[in-house]
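A.B. asks: Below is the structure, and that's it, no one-letter string:
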């Protein structure tokens, strides 16, 4: 078994909770709520601190747009976001197949 002599912090492409909250314009408590609901996906370090990949800033903006634009509750926001992701995957797959077949 090996032990790290120095605690590693996630790469610079990750933001801590206060920085992420500031970047998204969300209150840190709301960021925590989104994380617990599974709407945001941070990386957890050895201490249990959450570090948010920079790409999660776009996910937070999407959550805000869905909530404001459609007056969805947070559970519905998660469902709609998952469905939109699945649609995007299917459309990308369809485009790839169309290119291969020469259509």
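C.D. replies: That came through, no problem. Just so you know, these numbers come straight off a predicted model, no measurement behind them.
A.B. asks: going forward, measure contacts and count neighbours with C-alpha atoms only.
C.D. replies: Noted.
A.B. asks: Check which helices and strands the lengthiest helix in the chain sits against.
C.D. replies: Secondary structure assigned by DSSP state H gives helix 74-101 as the longest helix of the chain. Here helix 74-101 touches helix 56-70, going by 3 or more C-alpha pairs under 8 Å, 6 or more residues apart in numbering; DSSP states H and E.
A.B. asks: and here's the other structure:
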């Protein structure tokens, strides 16, 4: 039996930019920097998952609230994702790491 892979609802670049109150060129820049994940269709247009709106809000808070540059924001986002993974692993059983000292 075969199942078709169906992607969830996606936002066009313009729709995503409008939802976030940003210019589409800035969204393209964030995708190029790896701060947002996007897919391209056969015509090369960008499509973003609605969940990326949350990521964009986090990027904006880090940039405005802590005055971090975009390279630093990428590092912070990676660290936050790793913390989420560790917390999820800890809730599911033994921790994946042990503190030293």
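C.D. replies: Sure thing, it's come through. None of the values given here were measured: they were computed from a predicted structure.
A.B. asks: Helix 56-70 and the longest helix of structure 1, what's the angle between them?
C.D. replies: On the basis of axes from the mean of the first three to the mean of the last three C-alpha atoms, to 10 degrees, helix 74-101 of structure 1 is oriented at 110 degrees to helix 56-70.
A.B. asks: Does residue 38 of structure 2 touch residue 30 like I think?
C.D. replies: No: using C-alpha atoms under 8 Å, residue 38 of structure 2 is not in contact with residue 30, being 9.9 Å away.
A.B. asks: okay, those two: which has more neighbours?
C.D. replies: When neighbours are counted by other C-alpha atoms under 10 Å, residue 38 comes out ahead of the other of residue 38 of structure 2 and residue 30, with 22 against 18.
A.B. asks: give the contact list for the more buried one.
C.D. replies: The neighbourhood of residue 38 of structure 2, defined by C-alpha atoms under 8 Å, 6 or more residues apart in numbering, consists of 31, 46-49.
A.B. asks: Redo those residues as TSV? Include neighbour count, secondary structure and distance to residue 58 of structure 2.
C.D. replies: Below are the contacts of residue 38 of structure 2 laid out as TSV (neighbours: other C-alpha atoms under 10 Å; DSSP: H, G, I helix; E, B strand; the rest coil; distance: C-alpha to C-alpha, whole Å):
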residue	neighbour count	secondary structure	distance to residue 58 of structure 2
31	16	helix	14
46	20	strand	20
47	19	strand	19
48	22	strand	16
49	17	coil	15
